[in-house]
Every structure is written in C-alpha cells, then in structure tokens.
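K.L.:
coordinates only, sequence not included:
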C-alpha cells in the first residue's frame, strides 16, 4: 500500500540541505569579515619585513576601495548570469588574492594583491546575501539571522586573537594563507549542495555605468579616507575629489536612465521602503562603524586594557546583538511583522551611544560593558532586518542589486563615519592636549590623536593624565554626535510601510525551471 508523505516529512530533506548550504555561506562570509581583523594585528610585523611605512594605510585602503566599488557589479552580474557561478568566481578571486598577498615580496606587491582580494570580497558579502534572498523567502529568513550575527561576533572577537597567534607562531604570511583551507571548504560545500537555476541573458553589461560608479565611489572613499589626515579638508586634492565624485555620480544617474540593463536600476528606489531602508543602513553604518572605531581606543588608552584582547572587550555588545538578532528573526518568521524592530533598535542605539558619551577617566569596565550591551541590543534589532526589508522591497529579478545596494550604502556610511568622527576626535584631543600641556601637548599629538600605548607609557605622569582626559573628551564628542545623527534613522523608521513578507517560493507558483533546487544533504 502506498504511503503519502506528510508536508513536514517531505520538507525535511530540503531543510537539511538549506542548513548545509547556510554553513557553506557562513564560512564564505567569515572569510571576508575575518580578513581585516586578522591582518590588522599582523601589520606591524609586515611593515618590519617589507618596509614601506609611508604606504601602510594603502594596504587597508586598497582592499576597502576594491570591495566597495565591486559590490554593486557583483550583485548585477548575479542577477544577469546566475548567482551560484558568480559567487564561486568571487570566492576563487578572493583566494587567489590571499595566496598572492601571502607571497608578496614588496609593499607595492602587497597593496596590489590586497586590491585583488578586495575585489573577491565584494562578491562574497553580496553573494551570501543574494543567495539567501533567492533560496529562503523573507517570511522564513528570520530563522537564520542569528547565524550572520554570530559570524560577525566571531570575526570581531576572534580576529585579533587569531591574527596575533598566527603572526607570532607561523609568521605574517599565514595570516593570508589561512584563508585557503577555509575557502576550499566553502567552495566544496556550495558546489556540491547548492543548485540554483542557470540564467542566460543577451543583454550587454553596462560597462559605462560601472566605470562611472567606480569613479564616484573611489573618489568619495578617498575623500573620507584622506580628508583631515593626509590632506587638509580645504586642500585642492580633497576639493578635487569631491567635485570628481559628484560629477561621476551625476553622470552615473544619467547613464542609468539610458542603459538597457543598468548596473544599478533606478527603479528600485521607487519603493519608499527601499529608499528609507537604504537611508537607515547608511546612517547605521555612519554611526555604528564610525563610533565603534573608538571603543577599543578608549578601553586600551584610558582603561588600560590589552590590545591583544581588544576583541574580548566588545563581548557585551556582540553577545547582546547576537541574542536580539536571533529573537528578532524568530518573531519576524512567526508573525511576519518587522517594522517594530527598526524603531526599537533606533531608540536603543540612540540610548547606547548617549550612555557611551558619558564615559570618562573614572568609568569602570563593568559600566562601559553595560553601555555597550545597550548599543548591542539596538544593533541586533536593525543589522539583519535592514537587509530583509531591502530584499523584500524589490522584485526577485533585482534581488542581487537590492542586496548589493543595501551593503554599499552601509559601507559608504561607515567610511564617512570613520573619517568624520576621526576628524572630530583628533581636533578634540589636540585641543585638550594644547589646553592642558601647552606646546608640549601639541607636539605630542601633532602626528595624530591615536597614539599607541607604548608611546603613551613614556609620557611624564602629568602629560599621561592630560592625554587620558583628552581621549575621554574626544570619545564623548564622537558618541554624542553619533547619538544625535542616529535620531534621523529613528525618525525614518517610523515611515516604513509594513508590507507582507513574501512566503515560500513554492506558494508563488513560479515556473519549474526558475525554482531553486537543493541537492539532498545525504
């Protein structure tokens, strides 16, 4: 007698396969997130061997630029030619860049190979998000949000520890080589288990639009990277970058209205939700990444924490973020409601940043940990929900550019935040040092406000105390302005329209050839 499988039983193999694919995707995401954390601790050793201290910042800038400029292009290529193969190409490119970086013999070679690595990294993040968007409908996607939050926590906590250990025991080159076995695991799992529909398109790639967008993003990132540090804000170089960036951006918008297959279709911004969530993502990147840059500095300088364990100092924030992200995902999956999370998250971020702005030289690590936990609660409400809303606000054919646009706005926001908050911090510290210690204080910080602990330890007691107070004052200004700017995102969240989340793909009755397929996990 034949037996009919229950829907739950029939769905079980698919759920197993989804979990296997998710593990592969999370490994790939870990590659991109962990890389900069590991390399940061290895940089002093790298400079000691290769030299080129004056080009040190370009090791990071080349990677960041390549990642930002390639992100929207990877998203569009996935929409046009199929997500799986494009994603696998980005992994291979990232691994090739990692291997070449590990073999670099000069600083110029390392910078070049880091750019190659960054090109691959741009496809890793957007590829993960777009594949999740195609594989798992928004209504069910919340169940997996905790995974991405967990990967972020692992990268931020484990990166500095792993980087320091690898550099000390195996040498700095293994900071790059370690990506190879991890990447091979991700490649194997995605290749074997994930089967998405193959796409063929006769449309031409929008090379002109891609070039204009690259120029615009490069100009704006360099402007925020160099402004107030390498060049004065009013210098010809910075003004020239601003003019070039705005002109390229205007040209890009015009070109996209004429392109047959635009690299970033402007139609996606007709959705009020997508435009609002892009603004919120930009502001989250601006305030969060901008202000978080100064948390380890405050703890290492004012509170005397070890630089090696700087990742552990962020545990209160990261654990609360991960816990709330999981809860938010489960609630969204079971109820289909999501608008409350950007609103509550926005309020908590404002509260967390304001509490952090009250820290001074007498604030204990326990108290700063409580403040960070409040900030983490707000981040947990917003970080993954923004991507969910962005993907639900575009058609399935545009889910790649939707994901890449959301990622790009957050990245650009973070770049602006780090630069502008850095300028505020530096000005405040230098003003505080000159006020308290006079010319000697100005001389001590003329090369920059972020002095390493070894340098500060050599200061006379009075100078050291003045620097601690100046750093506390600088972080106060940064966090306070972060709280003020976050109010804009909080207000924008109220205008989101809670449109129904798309259910399971099968319910939409797509054509059979367009349905994502998963290999059985057995």
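P.N.:
Happy to help now that I have it. Quantities reported herein were computed from a predicted structural model and do not represent experimental measurements. Residues are numbered from 1 along each chain as shown.
K.L.:
for the rest of this, base every contact and every neighbour count on C-alpha atoms.
P.N.:
Fine.
K.L.:
count of neighbours near residue 195?
P.N.:
As a burial measure, residue 195 scores 18 neighbours (other C-alpha atoms under 10 Å).
K.L.:
that one contacts residue 518, doesn't it?
P.N.:
Yes - contact criterion C-alpha atoms under 8 Å: residue 195 and residue 518 qualify, at 5.4 Å.
K.L.:
tell me the centre residue of this protein?
P.N.:
Geometric centre of the chain, nearest residue: residue 411, 5.8 Å, by C-alpha atoms, centre = their mean.
K.L.:
show me the contacts for it.
P.N.:
Residue 411 sits next to 68, 282, 285 when contact means C-alpha atoms under 8 Å, 6 or more residues apart in numbering.
K.L.:
okay but the second one is in contact with residue 415, surely?
P.N.:
No - between residue 282 and residue 415 there is no contact, the gap being 9.9 Å when judged by C-alpha under 8 Å.
K.L.:
quick check: next helix or strand after the helix or strand harbouring residue 319?
P.N.:
Take DSSP states H and E as the rule and residue 319 turns out to sit in helix 315-335. Using DSSP H and E, the helix or strand that follows helix 315-335 in sequence is helix 340-357.
K.L.:
nearest spatial neighbour of residue 72, chain-adjacent residues omitted?
P.N.:
The shortest distance from residue 72 to any non-neighbouring residue, by C-alpha to C-alpha, 6 or more residues apart in numbering, is to residue 404 (5.0 Å).
K.L.:
so what's the one you found up against?
P.N.:
71, 72, 74, 75, 126.
K.L.:
how close does it get to residue 129?
P.N.:
Separation of residue 404 from residue 129 (C-alpha to C-alpha, to the nearest Å): 8 Å.
K.L.:
show me whatever sits in contact with both of the two.
P.N.:
Residues touching both residue 404 and residue 129 (C-alpha under 8 Å, 6+ apart): none.
K.L.:
so where do the helices sit in the stretch 401-522 of the chain?
P.N.:
453-457, 461-494 (DSSP state H, counting those that start in this stretch).
K.L.:
second one coming, line it up with the first:
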C-alpha cells in the first residue's frame, strides 16, 4: 500500500545524505539517558513494592529517590537544551500539546489495563482457557472496530472534537465503573454489555488528540507535537500497568486471608490465574475466586480514575472547527 499511495509532503524534505549528516546533532542522547534511567527506576520501584520487597524497604525507597533525583537532573538538562531537547519546554508549554498528551496517555493507559486484566478475570474467576479468554474479549474489540469506522464520520459531521472527547471519556468512566462490579456470579449478558460500552466509547476518542494537534499547530510543529502525543501513550501505558499490577497484587495479598483464611496468598499469586486452583481445596475455592474478582475490580477503580483524568484534561483542548471551509466566489 505504501508503494502505491502518494503521501502529500507538508514540509520540504531534505536529501537523504543531508538528513543523515544532520541526524547526530539533532539527537539528545544525554536527555534520553536521563529520562530512561529515571523511568526504569520508577517502574522497578512500583514493580518491587509489595511484591519482592516491602514498601518501606531500602530497595524500594532507594529506587524512588533515584527516580526523583534523576528526573530533576533531566528537567534541568531539558531546560538548558531549549528547542534541541528531547522534550522541548517550548512545545509542552502549548496548551493543546500538554492537554492532548495527557488525555491520550490516560485514555490508552486504561485501554491497556482493561485488555490485560479482563483476561485475568476470565481465566481466574470464570475458569476460561487463555484461548477462550481472548474470545470473550470480542465484544469490546468488535465494538471498538465499528466505533472506529463511524467515529471519523462523526468528527467530520460535527466539526468540533471537544464535545466528542468529553462524551468518550465520560462513557469510559461509566464502563470502567461497571466493570469494577464483576464478580464470580456476573452473568454473560452483563460482561458483554459492559465490554460493548467500553469498546464503543474509547473508539470515539482514540483519534481526537492527534487530530487536535494536527489542526491547531502550524505545519512545522506538527511532527514533534504528534511524536509527544504518541510518546505519552507508551509512557503512560507502561506506568499505569505497573500501578495496576501493584494494586492487584497487594489487593490479593490482603483479601485472600479475609475470604480464604487457610490459603497462603503468596502461593496463589505465584501460581498465576490459570494454576492456582490446584493449590486450593474445594471449600476455599469460592473465597479465593471472590478475592480475585474484587482485586480485578480494584484495578478497574484505577482505570475509572484514568478515564476521569482524561475527561478533566480534555477540557483544555480548545474549541476549534476542523471542517474544511469552501470559499464561494461570486461570478
């Protein structure tokens, strides 16, 4: 398709040899190294906390302190580099850029968490195989596909992207709130309906942050702004998945002693969603399943908060008609 489709050039393109010679000077290697080390330390602290080490252990506290100190150095370096920095302050200060980046990051983070922990619910609580847990995700996937088809037409007809992203994030908050009520006895009709609402709502706003920056900023700033929006998706997704894992694991370790006192929580956590049944007696199974479903529900509390955050930051994306106006000349 790329071989036969001609993509219009918004900006003049440099020669290949010129671009290769200029590339090393445009890369902020120091900034990337500082940001990467800070992010890795933060993710490791969230991963280790409550799992391999306690939250007040020297390892976790040291990682948090290292992440904070490195991020301060990164901010100083980023400010010093100016427009040559990996994340230029002059760009992220623009309201349309930071609001679109935060909205898109939170939107995609809750999608990643949903697609990760719904299969955990199906495999652990409903005793599905990994294959069938994927099949049971089809309601959200199909709704997402159909919603994506119609969302472009809706944006084209309405012209203003702000009301659509507000409706999208509001419905996402509702759908995640409904999914947080999943239990061992949730009927098929309910989890199918919840997934349809989730898939359809997120598909409405999936393109809007990118459309917003591409229609508000001048052509010379669009590539960098689009890269920042896409970067927010990756970083927020990784960060929120680590947070979700922390919430889920700590919830399991606290709820299993409550609902199944004779079961070792660490054994259930180490066994995983598909193997823990072999370590649980018939009399304790119902309690473990209830602890699992409530732990997944607490993850969906987190995704509900992400959707609410997306709703809040979307309010700053501005009110702009992106429809192409045709000028009519009098003959």
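P.N.:
On my side now, so go ahead. The structure displayed is predicted, hence computed values, not measured ones.
K.L.:
aligned partner of the residue nearest to the centre of structure 1 in structure 2?
P.N.:
Using TM-score structural alignment, the partner of residue 411 of structure 1 in structure 2 is residue 234.
K.L.:
cool, and residue 320 of structure 1?
P.N.:
By TM-score structural alignment, residue 320 of structure 1 lines up with residue 143.
K.L.:
what's the burial count for that match?
P.N.:
If you count neighbours by other C-alpha under 10 Å, residue 143 of structure 2 ends up with 19.
K.L.:
with the one 4 residues further on instead?
P.N.:
Residues near residue 147 of structure 2, counting by other C-alpha under 10 Å, number 21.
K.L.:
how far away is it from residue 119 of structure 2?
P.N.:
Taken as C-alpha to C-alpha, the span from residue 147 of structure 2 to residue 119 of structure 2 is 22 Å.
K.L.:
same check, this time on residue 151 of structure 2
P.N.:
Separation of residue 151 of structure 2 from residue 119 of structure 2 (C-alpha to C-alpha): 27 Å.
K.L.:
same check on residue 22 of structure 2?
P.N.:
Taking C-alpha to C-alpha, one finds residue 22 of structure 2 at 46 Å from residue 119 of structure 2.
K.L.:
just to revisit the earlier point, for the contacts of residue 411 of structure 1, which ones persist in structure 2?
P.N.:
Retained in structure 2: residue 282, out of the contacts of residue 411 of structure 1 (criterion both residues aligned by TM-score structural alignment, their matches' C-alpha atoms under 8 Å).
K.L.:
residue 358 of structure 1 matches what in structure 2?
P.N.:
Here residue 358 of structure 1 is matched to residue 181 in structure 2, going by TM-score structural alignment.
K.L.:
you'd agree that match is up against residue 297?
P.N.:
Yes - counting by C-alpha under 8 Å, residue 181 of structure 2 does reach residue 297; the two are 6.1 Å apart.
K.L.:
so those two - more neighbours on which side?
P.N.:
Neighbour totals were compared for residue 181 of structure 2 and residue 297, and residue 297 leads with 25 against 16 (other C-alpha under 10 Å).
K.L.:
now do the contacts for the more buried one.
P.N.:
Residue 297 of structure 2 makes contacts with 179, 180, 181, 182, as judged by C-alpha under 8 Å, 6+ apart.
K.L.:
tell me the contacts of the third one?
P.N.:
By C-alpha under 8 Å, 6+ apart, residue 181 of structure 2 lies in contact with 294, 297.
K.L.:
distance check, it against residue 99 of structure 2.
P.N.:
30 Å.
K.L.:
all strands for the stretch 201-331 of structure 2, in order.
P.N.:
Here the stretch 201-331 of structure 2 has no strands by DSSP state E, counting those that start in this stretch.
K.L.:
mean shift of the helix holding residue 319 of structure 1 relative to structure 2?
P.N.:
Following superposition, helix 315-335 of structure 1 is found to deviate from structure 2 by 1.9 Å on average (mean C-alpha distance after the TM-score superposition for structure 1).
K.L.:
may I see the buried residues of that helix?
P.N.:
Applying a neighbour-count criterion of 16 or more other C-alpha atoms under 10 Å, one finds 315-333 buried in helix 315-335 of structure 1.
K.L.:
ok, stretch 156-167 of structure 2 next?
P.N.:
Neighbour counts over stretch 156-167 of structure 2 (16+ other C-alpha under 10 Å) mark 159, 160, 161, 162, 164, 165, 166, 167 as buried.
K.L.:
just put those residues in a markdown table and tack on distance to residue 323 of structure 2.
P.N.:
Below are those laid out as a markdown table (distance: C-alpha to C-alpha, whole Å):
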| residue | distance to residue 323 of structure 2 |
| --- | --- |
| 159 | 5 |
| 160 | 8 |
| 161 | 10 |
| 162 | 13 |
| 164 | 15 |
| 165 | 17 |
| 166 | 19 |
| 167 | 20 |
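K.L.:
isn't residue 289 of structure 2 up against residue 124?
P.N.:
Yes - using C-alpha under 8 Å, residue 289 of structure 2 makes contact with residue 124 at a distance of 7.2 Å.
K.L.:
residue 304 of structure 2: neighbour count?
P.N.:
Residue 304 of structure 2 has 24 neighbouring residues, counting by other C-alpha under 10 Å.
K.L.:
skip the chain neighbours and tell me the closest residue to the equivalent of it over in structure 1.
P.N.:
Using TM-score structural alignment, the partner of residue 304 of structure 2 in structure 1 is residue 483. Beyond its immediate neighbours in the sequence, the residue positioned closest to residue 483 of structure 1 (C-alpha to C-alpha, 6+ apart) is residue 350, lying 4.6 Å away.
K.L.:
give the contact list for that neighbour.
P.N.:
Residues near residue 350 of structure 1 by C-alpha under 8 Å, 6+ apart: 375, 482, 483, 484, 486, 487.
K.L.:
in contact with the third one, which residues?
P.N.:
Counting by C-alpha under 8 Å, 6+ apart, residue 483 of structure 1 makes contact with 287, 349, 350, 351, 352, 353, 354.
K.L.:
one more pass at 7 Å, please.
P.N.:
By C-alpha atoms under 7 Å, 6 or more residues apart in numbering, the contact set of residue 483 of structure 1 is 350, 353, 354.
K.L.:
so stretch 90-100 of structure 2 matches what in structure 1?
P.N.:
Residues 267-277 of structure 1 are matched to stretch 90-100 of structure 2 when aligned by TM-score structural alignment.
K.L.:
can you pull the buried residues of the matching stretch?
P.N.:
Buried residues in stretch 267-277 of structure 1, counting neighbours by 16+ other C-alpha under 10 Å, are found at 268, 269, 273, 274, 275, 276, 277.
K.L.:
all set now, cheers.
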